[in-house]
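J.: any chance you can model this:
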Amino acid sequence: MARISFDDLLSIGAHFGHVVRKWNPNFQPYVLMEKNGVHIINLEETLKNLEKALHFITDVISRNGEILFVGTKKQAKDIIQQEADRCGMFYVVERWLGGTLTNFSTIKKSIKRLQLLEKEGSSIYENLTKKELQMLNRERIKLSDQHRGIKDMRRLPDAVVIVDAFFESIAIKEANLLEIPVIAIVDSNTDPRKIDYPIPANDDSIRTIQLIISTLTDAVIEARTKDDVVEDIKLDSQQSDSKEDKSEIKEEQLSEETKIETAAEELEINIEEIDSPPEKTAKKKLVKVKTTLGTDSEEKKTRGNKDSLKKPAVIEEKEN
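T.: Coordinates of the predicted model:
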C-alpha cells in the first residue's frame, strides 16, 4: 500500500488551515498551533487518519464494494474525475443534485432517460420537428453533464470519498441518513464529527487534494489486484484438485480391473462357461458321455470281428 510521509505533506502546504475566525471548535483535536492568525493542522493526525481510511477502503474493495468520489469545487473537479476513472469508480464533479443518494430511484429513472436519448436509431427521434429535436438534444446534454460519472451506477455506493466536507455538506447529510460511511478531507472550518473517516488537511490546495486522492485511488487499485490474484490462485487449486481426483479414480478403476484378472487366472475360470446357462453346460456333459460310450462299443465290435475271422483258420489246420 502506498505511503505518504510527513515531509510530503509539509512540502505541499497540507498543514495550513483557515483563519482563526472561521474555525469550528470541534476541529480542536487536529489543531497543532495558531500562527499569524491561521490555524496550523497537526500532520501527525493527518497521517494517522489517512492510514485508517486506507485500511477501510481495502476492506470495502475486498467485499466487492463500490465507492463514489465527490468533488464539485473548482480545485477538485479534474482531480476527482481523473482518479475515479483510473480506479474504475463513480464520481460527481458537477453540482450535487439533492436526492442523489436519498432519492436514488428517481435518479435511476433520469439515467434511463439519458440512456434512451443516447441510443442511436432510437424510435424517440422519429417523426419529430426540428424544434423538438433541438429540445431533446439539449435535454440529452444536460442529463449527460449531471450524470456522466454515475450513469453506470446500479445501486447505492458502499462508501463516499469527499473533497471539502464543508462545501459538500448536502452529500454528507444524505450519506449519514443512509448510514453510508464517509471519507473526507476536512479543514479547520468543518465539524469532523459528521465524518466517519476524517482526514484533516488543507482542502483548498490543489497539490494536497491530488496527493491524498491519488493515495486513496492507489489503495483501491491495489486491493482489486490482490482480489484478482486470490481468485486466480483459487481457480488453479480447484483445477489441480479436480485433476488429482480424476487420476485417483482412474487408478482405482485400473486396480479393480487387475484384481479381477488375477483372480480369474488363479481360479482358472472359463469366462464362456460362466456366462452360459446351466442347461447348456449339462447338455455338453451328456454329449461327451454319449460319445465316449459310442467309441467303446465300436472298439468291442471290431475286436469281435477280428476274433471270428481268426477261429476258422485254426480249425482248418487241425483237420489237415
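J.: okay, CA-based contacts and neighbour counts for the rest of this
T.: Will do.
J.: what residues of the host helix or strand of residue 52 count as buried?
T.: Secondary structure assignment for residue 52, by DSSP states H and E: helix 43-62. Using 16 or more other Cα atoms under 10 Å as the test for burial, helix 43-62 gives 43, 45-47, 49-51, 53-54, 56-58, 60-61.
J.: here is a second sequence; please produce its structure as well for comparison:
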Amino acid sequence: MVASTHALTADGVRKRYAELAALDGFDLHVTAGTIHGLLGPNGAGKSTAVKAMATLIDVDEGAVRVAGLDVRTQARRVRQRIGLVGQHAAVDEILGGRQNLVMFGRLYGLSKAAARQRANELLDGFGLVDAADRAVSTYSGGMRRRLDIAAGLILAPAVLFLDEPTTGLDPRGRNEVWQSIREVADRGTTVLLTTQYLDEADQLAAEISVMNHGRVVASGSPDALKRQIGGDRVTVTLPRRQPLDPIVRQLTGAVGEPAVVDTETHQVTFEVGVGVTALAGIVRTLDELRVTPEDLQLRRPTLDEVFLTLTDREVTR
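T.: Predicted coordinates for the structure are as follows:
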C-alpha cells in the first residue's frame, strides 16, 4: 500500500503506440507538497507519462493515482484537482494579463465575479499587478511564463504539471520563473517538473526521477543521485619548486584515499566520500608542511554527469 503522503503514484504503467513502447513498466511516487523533477532524453517517455497522469491518454496496463484519485475511474475529478502548463504558452497575447486569467477562470466554470477575484489573487501572487492591463505581447518572456503558470493555478490545484517551463528564456526570466515555482510549492501544491535543463532540476527539485526507454531508471534527491556515480574530488596544485613525492605521501595519509598524481601539472587529485572533510585534512597537512598550494579545488559530480552516466548505462544493457 502506497503511503497517503504521495500526491502522484504510478505503478507498472505501460503504453504502446503500434510497435513503440512509450511507457514500459513506468513507476513513480511523488511526495505531496514537493517539487519533483522528471528527467530523460528525448523519446524517454516523459511526455507520455505526464499525459497519462493528466488523464489525456489511457494506459494499457498499470495503475495511476493523482491526489488520491484513480485516473481510469475518476478522470473528471482528477481534472478538477490538477493544473497543466505545457511547453508552449497558452495565454492570448492580444489580451491583457487580467483578461487572460478571467477568461481561463470562466472556462473552468467560475462565475464572473469569482474569476475576477481569482485573477486578482494570482496577479498579486506572481508580481504581475503593474502589468495586469497591458497586452501580453508587451510582456517579457519571464512575465509571459509566470502568467502561463498562474493560468494553470486558477482552481488552486493539488498537483501542477510543468512541461519545460523555462525553454527559451534568458537567465533573468528563468530566475523569475524558478522563484514562482518555489512559491507555488510553498503554498502546498505538488509540482511535477519535466525539463531538459539539468541545473533547473538541481535548483528546484527535492527529488528527481530519471527516465529512459519508458521507465524510471533511478530516483532520489539530487545529492543522492550524484553520489551514485562517485564521490567528491579534491584537487591540489602543488608548487613546482618543491619535491612532489613526500608531500603526496603526507596528503595521502591525511585523506586516507589513494592519490592520482599528474607530474606534468603537479596536480594531486583524491576521490573522496565527503569533500569538505577531506579538504580540511588537506589544508591542515599543507599548513603543517608549510606548503602553499597554487590552487585547491573541491568538485562535486554534476547532475549532467549523473544523467549521462545513467542513460548511457541503460543503452549498453
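J.: tm score of chain vs chain?
T.: Once superposed, chain against chain, the TM-score is 0.27 (TM-score structural alignment, normalised by the length of the second structure); 135 aligned residues with a Cα RMSD of 6.1 Å.
J.: and residue 184 of the first structure, that one's in a strand?
T.: Yes: counting by DSSP: H, G, I helix; E, B strand; the rest coil, residue 184 of the first structure falls inside a strand.
J.: thought residue 161 was touching it, still the case?
T.: Yes: applying Cα atoms under 8 Å, one finds residue 184 of the first structure in contact with residue 161, separated by 5.7 Å.
J.: okay, and the common contacts of those two?
T.: Common neighbours of residue 184 of the first structure and residue 161, using Cα atoms under 8 Å, 6 or more residues apart in numbering, do not exist here.
J.: neighbour count: these two, which is higher?
T.: residue 184 (30 against 24; other Cα atoms under 10 Å).
J.: please name the nearest non-neighbouring residue to that one.
T.: Nearest non-adjacent residue to residue 184 of the first structure, counting by Cα to Cα, 6 or more residues apart in numbering: residue 162, 4.5 Å away.
J.: between strand 182-186 and the stretch of helix or strand the one you found belongs to, find me the angle.
T.: If you go by DSSP H and E, residue 162 of the first structure is part of strand 159-163. Here strand 159-163 of the first structure runs at an angle of 10 degrees relative to strand 182-186 (axes from the mean of the first three to the mean of the last three Cα atoms, to 10 degrees).
J.: mind listing what's buried along strand 159-163 of the first structure?
T.: In strand 159-163 of the first structure, counting by 16+ other Cα under 10 Å, buried: 159-163.
J.: quick check, nearest of those residues to residue 219 of the first structure?
T.: Closest approach to residue 219 of the first structure among the buried residues of strand 159-163 of the first structure (Cα to Cα): residue 161, at 12.7 Å.
J.: quick one: contacts for the closest one?
T.: Contacts of residue 161 of the first structure (Cα under 8 Å, 6+ apart): 67-70, 182-184.
J.: and with 7 Å instead?
T.: By Cα atoms under 7 Å, 6 or more residues apart in numbering, residue 161 of the first structure lies in contact with 68-70, 182-184.
J.: neighbour-wise, which one of those leads?
T.: residue 184 (30 neighbours).
J.: mind checking how far that one is from residue 50 of the first structure?
T.: Noted for residue 184 of the first structure: a distance of 10 Å to residue 50 of the first structure, by Cα to Cα, to the nearest Å.
J.: repeat that for residue 238 of the first structure.
T.: Taken as Cα to Cα, the span from residue 238 of the first structure to residue 50 of the first structure is 38 Å.
J.: what about the strands in the second structure?
T.: Applying DSSP state E to the second structure gives strands spanning 6-17, 20-31, 35-39, 61-66, 69-70, 82-85, 159-163, 190-194, 207-212, 215-220, 232-237, 259-262, 267-272, 295-299.
J.: could those go into a markdown table alongside mean neighbour count and distance to residue 289 of the second structure?
T.: Shown next, in a markdown table, are these (neighbours: other Cα atoms under 10 Å; distance: least, Cα to Cα, whole Å):
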| stretch | mean neighbour count | distance to residue 289 of the second structure |
| --- | --- | --- |
| strand 6-17 | 18 | 54 |
| strand 20-31 | 20 | 50 |
| strand 35-39 | 25 | 46 |
| strand 61-66 | 20 | 60 |
| strand 69-70 | 18 | 65 |
| strand 82-85 | 23 | 58 |
| strand 159-163 | 24 | 54 |
| strand 190-194 | 26 | 50 |
| strand 207-212 | 24 | 43 |
| strand 215-220 | 19 | 41 |
| strand 232-237 | 20 | 14 |
| strand 259-262 | 16 | 18 |
| strand 267-272 | 22 | 16 |
| strand 295-299 | 14 | 16 |
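J.: could I get the buried residue list for the helix or strand that contains residue 39 of the first structure?
T.: Taking DSSP H and E as the criterion, residue 39 of the first structure maps to strand 38-41. By 16+ other Cα under 10 Å, the buried positions in strand 38-41 of the first structure come out as 38-41.
J.: any chance of the residues you listed in TSV, with distance to residue 221 of the first structure too?
T.: Below are the buried residues of strand 38-41 of the first structure laid out as TSV (distance: Cα to Cα, whole Å):
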residue	distance to residue 221 of the first structure
38	36
39	34
40	32
41	29
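J.: can you pull the residues that touch both of residue 184 and residue 50 of the first structure?
T.: With Cα under 7 Å, 6+ apart as the test, residue 184 of the first structure and residue 50 both reach residue 199.
J.: contacts for the helix holding residue 52 of the first structure?
T.: 6, 15, 30, 183, 197-201, 216, 219-220, 223-224, 227.
J.: that helix versus strand 159-163: what angle between them?
T.: Using the same axes, to 10 degrees, helix 43-62 of the first structure lies at 140 degrees relative to strand 159-163.
J.: next helix or strand past helix 43-62 of the first structure?
T.: Moving toward the C-terminus from helix 43-62 of the first structure, the next helix or strand (DSSP H and E) is strand 67-70.
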